[in-house]
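> Here you go, sequence then predicted model.
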Amino acid sequence: MLAIDVHRLRKQFKVQKNREGLKGAIRDLFNREYNQVTAVKDISFQIPQGEICGYIGENGAGKSTTIKMLTGILVPTAGDIRVNGYIPHKEREKFVQGIGVVFGQRSQLWWDIGVIESFQLLKKVYRVSETDYKERLDELVERLHLGELLNRPVRKLSLGQRMRCELAASLLHNPQILFLDEPTIGLDIVVKTEIREFLKSMNARYGTTILLTTHDLQDIEALCSRVIMLDDGNIIYDGGLEELKARWGKGKEVILRFPESVSLFRLQELTRGLEVSWSAETDRTAKVWIPQQGVGVSEVLSRVVGVMNIEDIKIVETNTDDIVREIYKTGSAEVKKELTEEREVTVRA
């Protein structure tokens, strides 16, 4: 069964045109003109129950607009949405019982009261029974280490503490789907790691579907098996994370450290015929670059390891951050066209 089913979703906004100068400002008071901006352009995707999917793109690509339509905050201009079988903006009361939402830059907690009081208010909003609330709260307090925070006003929490409380608040009613919009923004690496591990365990234990938007692609690598990439309101890639790396990664860099000085010429001779390039780091350390579609790492290493003593080996692969940054930085129409065609073939198949 599908947790999220989106078909040809579109969202347009009217944006006022501002004329220049004093005369222009006066004219704007009496005769306003508008441009129509399309933030999301007829996108379609499906997310099955229990999947953790990353939804990525540059600022202004349409990520947050999509999330707001999926959660019922915005009404689509056109297209069809089903989340847990409901149309979000039409069946609000039933719909919200099955979703949790965390917006990294907005809070669902009351600023001047204790965290536990916010939780109790949310319990009533979501109509959670006392038994279920207590059981759920105990688990969330233990897993997210909230014991010392419950009686503090939200305004006295650090960003990391508040985000842990926000996560707990979104999960008090045990939703089937969790929407996370920049949940780790501004957090240090320790808190980020704790939140990632918690989300993975929740998904494994309860089968919670998670749709995650983030600019921190380490979140994507740690949590998601699938990624949807958005650019200018269009989906330009929808597929596996490993597939994205395999298709658009530039290759691997293998760094070898030897117990004694090594000749770069000898290493080149050992790998003659292979499409690799060697460079010297120090007299005892060498680096070999292996293209993505070239020979395997095992073939390169087998030629060297069988002949020479090696103290240490380090394999550095092009990460998701580098791949996505390069795609957006180049703005290559060919890259985007290939990604789009690849997605369309997959959908037709």
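Yes, it's here.

> use CA for all of it now, contacts and neighbours both
Fine.

> Next SSE downstream of whichever strand or helix holds residue 140?
Assigned by DSSP states H and E, residue 140 belongs to helix 130-144. The helix or strand immediately downstream of helix 130-144 is helix 159-171, counting by DSSP H and E.

> That next one - contacts with which helices or strands?
strand 99-103, helix 115-125, helix 130-144 (3 or more C-alpha pairs under 8 Å, 6 or more residues apart in numbering; DSSP states H and E).

> Would you tell me which of these gets closest to residue 345?
Across those, residue 345 has its closest neighbour in strand 99-103 (31.6 Å, C-alpha to C-alpha).

> Contacts made by that closest one with the rest, please.
Residues outside strand 99-103 that contact it (C-alpha atoms under 8 Å, 6 or more residues apart in numbering) are 71, 108, 166-167, 170-171, 175-183.

> run the last query once more with 6 Å
170, 175, 177-181 (C-alpha atoms under 6 Å, 6 or more residues apart in numbering).

> Run the angle between the helix holding residue 140 and helix 115-125 for me.
Helix 130-144 and helix 115-125 are oriented at 140 degrees to each other (axes from the mean of the first three to the mean of the last three C-alpha atoms, to 10 degrees).

> Mind jotting down where the strands sit in the stretch 151-300 of the chain?
177-181, 209-213, 226-231, 234-240, 251-257, 277-280, 285-291 (DSSP state E, counting those that start in this stretch).

> burial count for residue 146?
20 (other C-alpha atoms under 10 Å).

> Would you pull up how far the longest helix seen in the chain lies from the middle of the chain?
Determined from DSSP state H, the single longest helix within the chain is helix 189-206. Computed by C-alpha atoms, centre = their mean, to the nearest Å, the chain-centroid distance of helix 189-206 equals 14 Å.

> residues of it that come out buried?
By 16 or more other C-alpha atoms under 10 Å, the buried positions in helix 189-206 come out as 191-193, 195-196, 198-200, 202-203.

> Next one for the comparison:
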Amino acid sequence: MTEPIIETANLGRDFVRTEGPLLRRRRRTVSAVQDVGFTVAPGEIVGYLGPNGAGKSTTMKMLTGILAPSRGRVRVCGLEPSRQRTRLAARIGVVFGQRTTLWWDLPLRDSLALTRHLYRVPADLHAARLAELTELLELEPFLTTPVRQLSLGQRMRGDLTAALLHAPELLVLDEPTIGLDVVSKSAIREFLLRLNTERGTTILLTTHDLGDVERLCRRVLVIDHGRTAFDGDLAGLRATAPTPRTLVVDLVQPEAPIVVPGARTVRVEGPRQWLELSTNPAAVVSEVARAHRIADLTLREPDIEEVVARLYRAGREEPTALPRP
């Protein structure tokens, strides 16, 4: 059998927090991650999800060797991250959406050249990979632009390039599309899919964007309060914690709250109304269109925060596992 590229068991990480008045300070141990266990096979794209403060970033830092676990076991690419961090760095790529690994005042091309030396990539291989990534991510127009002058979408493409120039087996992404416009998000998602399909690169990403998950991930892990709460596919997650979709209706002019079978009007602002759906959206749309003058319609899926919140409101304390897709 193929060895997992990520393997964790009973993984935990504690922090000591100092609290109280100045002359009566006391120390308290806080568990950011308590008992996380999962494996990721080579070639998978896995979404690692959960609300803010759930322990996602702490887990990522343990997987990449930035933090040592307080207890439990973790191996990435067959290595122990905190003890073999230098060897691991040569086999993984890491991108944090709100931080950059590029040199702020240097042109992008120079930043990528310095990255080559950090990873000790031979010049010919670096040139070949940079040419390929330049084409795939459309970097050419801004390779000579200082990083500080790049847009957020351009910088993210530069960070992805820097993380991939040494051809890592695993790509770890923390909020890779945060703050990006619709066009940039789509470009990043399509690139990641192609990277996984054509190169077989394993991808683990945290995100609050349901679009990232739906487009990229066949499998999702949900963590909350430091524990694994779900491991399965997105359909299974929604089935475990069903959350209604919302139909946003823009009427030609303001009207009384819409009343149709299979929907409940939960909000009205002028000509715009929000309907919480409990049945097939097509039937509701058809009924609304028949009885009202409509300017526009938008169907909104629940975001990950809503699904996870409902999962925990349901009182699920034990991990839920579904068959892998």
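Thanks, I have the structure now. Please read these numbers as outputs of a predicted model, since none were measured by experiment.

> coming back round to it: the longest helix of the first structure against the second structure, how far on average?
Helix 189-206 of the first structure, aligned to the second structure and superposed, deviates on average by 0.4 Å (mean C-alpha distance after the TM-score superposition for the first structure).

> Which positions in the second structure sit opposite that helix in the alignment?
Using TM-score structural alignment, helix 189-206 of the first structure lines up with residues 182-199 of the second structure.

> Give me the three-state assignment for the aligned residue in the first structure for residue 66 of the second structure.
Counting by TM-score structural alignment, residue 66 of the second structure lines up with residue 73 in the first structure. State at residue 73 of the first structure, reduced to three classes by DSSP: H, G, I helix; E, B strand; the rest coil: coil.

> how close does the residue nearest to residue 73 of the first structure when sequence neighbours are not counted get to residue 75 of the first structure?
Spatial nearest neighbour of residue 73 of the first structure, excluding adjacent residues (C-alpha to C-alpha, 6 or more residues apart in numbering): residue 89 at 7.0 Å. Distance of residue 89 of the first structure to residue 75 of the first structure, computed by C-alpha to C-alpha, to the nearest Å: 6 Å.

> Which of the two has more residues huddled nearby?
residue 89 (18 against 15).

> what about that one, helix or strand, and which?
Going by DSSP H and E, residue 89 of the first structure is not part of any helix or strand.

> Return the residue of the second structure aligned against it.
Using TM-score structural alignment, residue 89 of the first structure sits opposite residue 82 in the second structure.

> Touching, that match and residue 62? I think so.
No. If you go by C-alpha atoms under 6 Å, residue 82 of the second structure and residue 62 don't touch, sitting 7.2 Å apart.

> Name the residues contacting each of those two.
Going by C-alpha under 6 Å, 6+ apart, residues that sit against residue 82 of the second structure and also against residue 62 are residue 68.

> burial count for the counterpart of residue 177 of the first structure in the second structure?
Using TM-score structural alignment, the partner of residue 177 of the first structure in the second structure is residue 170. If you count neighbours by other C-alpha under 10 Å, residue 170 of the second structure ends up with 26.

> and residue 170 of the second structure, what does it touch?
92, 201-203.

> Apply 8 Å and report the result again.
Residue 170 of the second structure neighbours (C-alpha under 8 Å, 6+ apart): 5, 91-93, 201-204.

> same question, residue 234 of the second structure
Taking C-alpha under 8 Å, 6+ apart, one finds 213-214, 218-220 in contact with residue 234 of the second structure.

> Is it possible to get TSV of those residues that adds neighbour count and distance to residue 46 of the second structure?
Listed next are the contacts of residue 234 of the second structure as TSV, based on neighbours: other C-alpha atoms under 10 Å; distance: C-alpha to C-alpha, whole Å:
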residue	neighbour count	distance to residue 46 of the second structure
213	24	9
214	14	11
218	17	7
219	24	5
220	24	6
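
> can you put the contacts of residue 170 of the second structure in JSON lines and add neighbour count and distance to residue 241 of the second structure?
Output for the contacts of residue 170 of the second structure, formatted as JSON lines (neighbours: other C-alpha under 10 Å; distance: C-alpha to C-alpha, whole Å):
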{"residue": "5", "neighbour count": "19", "distance to residue 241 of the second structure": "29"}
{"residue": "91", "neighbour count": "18", "distance to residue 241 of the second structure": "37"}
{"residue": "92", "neighbour count": "22", "distance to residue 241 of the second structure": "34"}
{"residue": "93", "neighbour count": "24", "distance to residue 241 of the second structure": "33"}
{"residue": "201", "neighbour count": "23", "distance to residue 241 of the second structure": "31"}
{"residue": "202", "neighbour count": "24", "distance to residue 241 of the second structure": "28"}
{"residue": "203", "neighbour count": "25", "distance to residue 241 of the second structure": "25"}
{"residue": "204", "neighbour count": "21", "distance to residue 241 of the second structure": "23"}
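
> quick check, nearest of those residues to residue 239 of the second structure?
Of these, the one sitting nearest to residue 239 of the second structure (C-alpha to C-alpha) turns out to be residue 204, at 22.9 Å.

> ok, now which ones touch the closest one?
Contacts of residue 204 of the second structure (C-alpha under 8 Å, 6+ apart): 45-48, 170-173.

> And the residue nearest to residue 336 of the first structure when sequence neighbours are not counted, how far from residue 168 of the first structure?
Excluding the flanking residues, the one nearest residue 336 of the first structure by C-alpha to C-alpha, 6+ apart is residue 236, at 5.9 Å. From residue 236 of the first structure across to residue 168 of the first structure, the span is 33 Å (C-alpha to C-alpha).

> Give me the distance between the two termini of stretch 205-212 of the second structure.
First residue to last in stretch 205-212 of the second structure (C-alpha to C-alpha) measures 9 Å.

> what sits up against that stretch?
45-50, 56, 172-178, 189, 213, 303-305.

> same check, this time on stretch 281-290 of the second structure
So stretch 281-290 of the second structure is contacted by 247, 258, 260-263, 277 (C-alpha under 8 Å, 6+ apart).

> change it to 7 Å
260, 262-263 (C-alpha atoms under 7 Å, 6 or more residues apart in numbering).

> Most neighbours of all the residues you listed, which one?
Neighbour max across these (other C-alpha under 10 Å) = residue 263, 23 neighbours.

> For that residue, which non-adjacent residue is closest in space?
residue 277 (4.5 Å).

> Could I get the contacting residues of that neighbour?
Residue 277 of the second structure neighbours (C-alpha under 7 Å, 6+ apart): 244-246, 262-264.

> Then residue 138 of the second structure?
No contacts exist for residue 138 of the second structure under C-alpha under 7 Å, 6+ apart.

> Please pull up the equivalent of it in the first structure.
Counting by TM-score structural alignment, the partner of residue 138 of the second structure is residue 145.
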